[in-house]
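Student: What shape does this take:
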Amino acid sequence: MGTDEERFHVAYDTCYAPVFRYAARRVAADAVEDIVAEAFVVAWRRRRDLPETPLPWLYAIARRTIANHERGRRRGSRLLAALLPAGRVHAQEAPGIANVHLRWAIGQLPERDREVLRLVAWEGLSVSETAAVMGCTAATASVRLHRARGRLRRLLDEPEAPARGAQRPQSHEATSEV
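Tutor: Okay, the predicted model is just below:
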């Protein structure tokens, strides 16, 4: 299809918007552009590894970039909590989810469950593409998806759960919902 640079430019043009949306659903609005820019810098450096179908590969890069960003954010939150013990850093409200019960249920899931659900439901990836993003086999991704759906279903069956969850004290460390 041409040189590595040409292939990268085509991937950038076709995949920028989906990668931007992917990041926007996972981090605060003020961090999205930086995350996406950093993900594409990594992709540029690794352009020789660019696969024929680049979107799952770019999602995987963005996922690792977000993980690095979140680790830094948590370190900053812990430092802030240590400096200002009376202050609280609250969880962000999940964008695009209006249902409090659903937001609560998704927030109760482990990050790996949330990620597999987001990749399939929001990003529209197949199980094999999800596996490529998560760095596992398709069989493992399928099992993770099945289990995550089951856990979410059980949480959604708890009618009083959001009220109980809301009574928990806020931690000093910010948590990321969906």
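Student: C-alpha from now on. contacts and neighbour counts both.
Tutor: OK.
Student: Surely E129 and L58 touch.
Tutor: No - in this structure, E129 is not within contact of L58 by C-alpha atoms under 8 Å, at 11.0 Å.
Student: Tell me which of those two has more neighbours.
Tutor: Comparing E129 with L58 by other C-alpha atoms under 10 Å, the one with more neighbours is L58, at 25 against 22.
Student: State the helix or strand in which that one lies.
Tutor: helix 54-83 (DSSP states H and E).
Student: tell me which residues in the helix or strand just after that helix are buried?
Tutor: Once the chain leaves helix 54-83, the next helix or strand it forms, by DSSP H and E, is helix 100-108. By neighbour count on 16 or more other C-alpha atoms under 10 Å, the buried set for helix 100-108 is 101-108.
Student: same deal with stretch 132-150?
Tutor: Buried-residue list, stretch 132-150, by 16+ other C-alpha under 10 Å: 132-134, 138, 141-142, 144-145, 148-149.
Student: which residues are in contact with that stretch?
Tutor: Outside stretch 132-150, the residues within contact range by C-alpha atoms under 8 Å, 6 or more residues apart in numbering are 56-57, 59-61, 63, 109, 113-114, 116-117, 127-128, 130-131.
Student: one more to put side by side:
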Amino acid sequence: MSAVRRARDERLTNALDQNARDLLRYLERRVGSNDAPDALSDTMIAAWKGAARVPTNPVEARMWLFGIARNVVLNHSRGERRRSRLAERLRESVGVLPPNNDAAAGLDVLDAIQRLDPDLAEVIRAVHWDGFSLAEISQYLGLPASTVRSRYHRAKRELAHVLGSQVELIQ
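Tutor: Below you'll find the predicted structure:
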């Protein structure tokens, strides 16, 4: 094994060791505690497959890992939507009515966030659940900081509109 490959593998191992707990919490908040360990495993596998691209700076390596985790979450969400559509088609084909989710009284914050455009919801979750700065979010999403700032402000406006003046989202 070459010295370059050894150094790269060591950087990735260190980045994974230092960030695994935070990655797991990030994933738990997005896919649930039951699916989070599998999502973390998928994140680590993807990181090892892309090990040649691991940044040398530890902060950049952290954001790179969170970018991979976000892609795992997006894949998971697509799979959930496919399963949900399949379940709906099955219910319709056998004549079973879908559950009535509208029976819940009022909107809570989680429901309001889920109703946001996924790109806006990701920024809100990253700031308020994960404690990332807008600059860090821009790095792990691979977007200009101005785009992340505008998404954050747009998401806050939409949430304030949905939730009314009862919830103060501005930090």
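Student: How close are the two chains, by TM-score?
Tutor: After superposition, the two chains reach a TM-score (TM-score structural alignment, normalised by the length of structure 2) of 0.79; 152 aligned residues with a C-alpha RMSD of 2.3 Å.
Student: ok, now which ones touch the counterpart of R118 of structure 1 in structure 2?
Tutor: If you follow R118 of structure 1 across to structure 2 using TM-score structural alignment, you land on R125. Shown in contact with R125 of structure 2 (C-alpha under 8 Å, 6+ apart): no residues.
Student: Equivalent analysis for F20 of structure 1, please.
Tutor: Counted by C-alpha under 8 Å, 6+ apart, F20 of structure 1 has contacts 32-33, 36.
Student: which of those are also in contact in structure 2?
Tutor: By both residues aligned by TM-score structural alignment, their matches' C-alpha atoms under 8 Å, the contacts of F20 of structure 1 still in contact after alignment to structure 2 are 32-33, 36.
Student: Quick check on those: which are buried?
Tutor: Buried among the kept ones among the contacts of F20 of structure 1 by 16+ other C-alpha under 10 Å: 32, 36.
Student: Closest one to L83 of structure 1 out of the kept ones among the contacts of F20 of structure 1, please.
Tutor: V32 (27.0 Å; C-alpha to C-alpha).
Student: what's the residue closest to the geometric middle of structure 1?
Tutor: R26 (4.4 Å; C-alpha atoms, centre = their mean).
Student: any chance you could map the helices in structure 2?
Tutor: 3-31, 36-49, 58-94, 109-115, 118-128, 134-141, 145-163 (DSSP state H).
Student: Buried residues, the third one. List them.
Tutor: By neighbour count, with 16+ other C-alpha under 10 Å as the criterion, the buried positions of helix 58-94 of structure 2 are 60-73, 76.
Student: Against which helices or strands is it packed?
Tutor: helix 3-31, helix 36-49, helix 134-141 (3 or more C-alpha pairs under 8 Å, 6 or more residues apart in numbering; DSSP states H and E).
Student: Quick check: which of these is buried the most?
Tutor: Mean neighbour count (mean count of other C-alpha atoms under 10 Å) peaks for helix 134-141 among those, with a mean of 20.
Student: quick one: that helix to structure 1 mean distance?
Tutor: In this overlay with structure 1, the average offset of helix 134-141 of structure 2 from its partner residues is 1.5 Å by mean C-alpha distance after the TM-score superposition for structure 1.
Student: That helix aligns to what range in structure 1?
Tutor: Under TM-score structural alignment, the match for helix 134-141 of structure 2 is residues 127-134.
Student: Show me which pair in the contacts of stretch 132-150 of structure 1 is furthest apart.
Tutor: Between any two of those (C-alpha to C-alpha), the greatest distance is 24.8 Å, for W57 and L109.
Student: closest to N101 of structure 2 out of the helices of structure 2?
Tutor: With C-alpha to C-alpha as the yardstick, what comes closest out of the helices of structure 2 is helix 109-115 (11.3 Å).
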